[in-house]
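Visitor: Okay, sequence plus prediction incoming.
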Amino acid sequence: MDKNLFLQNESSIFNIKELGDERGALTVIESMNNIPFDIKRVFYIYGTASGIRRGFHAHHKTRQVLISVAGKCKVHLDNTKRKKEVELDSPTKALILEPNDWHEMYDFSPDCVLLVLASELYQAEDYIRNYDKFLEVYSV
């Protein structure tokens, strides 16, 4: 595990070690080991129809890790200093989202299951759902 993942304030991609043998593959996710925070909430997105975009928000404090455990999707990231697109297409590829990442997920394959690990419990006030408000909060 790259210990710098614990200190970053910009999104990054990292690989989760794959274990296994002739019986199949296995990956392990552990708080504060290969995930750079204590995991307080887990959810997954699936059954997203073609052409639908999801997300459209940032956070005040929640960090997240996104992993496409089946299928694939793309993620648009914007932290006011850079915009980039990331494709999640492997259960061993993980994307860390920092609170200052406005994110939108799209181009879901029909079989996509996007696992999300969050550093905080759900709190509506942690979400920034208006892009202009996001720019106010994170533009310097």
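Guide: Received the coordinates, thanks. Nothing here was measured: the structure is a model prediction, and the numbers come from that model.

Visitor: CA only for contacts and neighbour counts going forward, please
Guide: Will do.

Visitor: got the contact list for Ile96?
Guide: Going by Cα atoms under 8 Å, 6 or more residues apart in numbering, Ile96 touches 11-14, 63-66.

Visitor: now do Glu120
Guide: 39-41, 61-63.

Visitor: And for Glu87?
Guide: 72-75.

Visitor: Now a PyMOL select for only the buried ones of the contacts of Ile96.
Guide: PyMOL command restricting the contacts of Ile96 to the buried ones, with burial defined by 16 or more other Cα atoms under 10 Å:
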select buried, resi 11+14+63+64+65+66
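
Visitor: alright, now check it against this:
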Amino acid sequence: MRRSIEECRLIDLPKFSDPRGSLSFVQKGEHLPFDIQRVYYLYDAPDDVSRGLHAHKELEQLIIAISGSFTITINDGNAKKKIRLTRPDQGLYMCPRIWRELTEFSSDAVCLVLASHPYDPDDYIFDIEEL
């Protein structure tokens, strides 16, 4: 089934700030259209590398710039859009069958990914023509 980049969207997360700092959270059933089954994060990525370069058959994700910033280019095979993530209280919801490429990492970037399924190598699409 062909998906559209229009199904991907920015999700604002709660943010509470006071003189001690800020706190944001993701709570089951409130902020995501899926249950979290896996959490991983990317860090120490040089600014001249590309990460991702794949899509998923079934996996849904929320991608958050916990620290620093990076750019995600999403592509559904028909349309393409660049999104710059810069805030730890906002994430990009990624539906299945959308190609992603992460680039332009700031030196302090930490990319947190909340995923709907455990790791499954058979869920990956490495050829954009297969979308």
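Guide: Received it, and whenever you're ready, just let me know what you need. These numbers come from a predicted model, not from an experiment.

Visitor: coming back round to it: pick out the most distant pair among the contacts of Ile96 of the first structure.
Guide: Phe14 and Arg63 (14.8 Å; Cα to Cα).

Visitor: now the helices for the first structure?
Guide: With DSSP state H as the criterion, the first structure has helices at 131-138.

Visitor: Based on its surroundings, how many neighbours for Ala118 of the first structure?
Guide: For Ala118 of the first structure, the neighbour count with other Cα atoms under 10 Å is 22.

Visitor: likewise Ala58 of the first structure?
Guide: Ala58 of the first structure: 28 neighbours (other Cα under 10 Å).

Visitor: Same check on Cys112 of the first structure?
Guide: 21.

Visitor: how about it, what's its match in the second structure?
Guide: By TM-score structural alignment, Cys112 of the first structure lines up with Ala109 in the second structure.

Visitor: Leaving out the residues flanking it, which one is nearest to that match?
Guide: Gly68 (4.1 Å; Cα to Cα, 6 or more residues apart in numbering).

Visitor: List the contacts of the aligned partner of that neighbour in the first structure.
Guide: Using TM-score structural alignment as the criterion, Gly68 of the second structure maps onto Gly71 of the first structure. Contacts here follow Cα under 8 Å, 6+ apart; on that basis Gly71 of the first structure touches 89-90, 108-113.

Visitor: Now the two most distant members of those residues.
Guide: Ser90 and Pro110 (14.8 Å).

Visitor: out of the contacts of Ile96 of the first structure, which are inside strands?
Guide: 12-14, 64-66 (DSSP state E).

Visitor: Output these as CSV; include the columns distance to Val137 of the first structure.
Guide: Shown next, in CSV, are those (distance: Cα to Cα, whole Å):
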residue, distance to Val137 of the first structure
Ser12, 21
Ile13, 24
Phe14, 27
Gln64, 19
Val65, 22
Leu66, 23
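
Visitor: Which single one of those is nearest to Ile45 of the first structure?
Guide: Nearest member of these to Ile45 of the first structure, counting by Cα to Cα, is Leu66, at 10.2 Å.

Visitor: just to revisit the earlier point, dump the contacts of Ile96 of the first structure to CSV, plus distance to Asn130 of the first structure.
Guide: Listed next are the contacts of Ile96 of the first structure as CSV, based on distance: Cα to Cα, whole Å:
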residue, distance to Asn130 of the first structure
Ser11, 20
Ser12, 23
Ile13, 26
Phe14, 29
Arg63, 18
Gln64, 19
Val65, 22
Leu66, 22
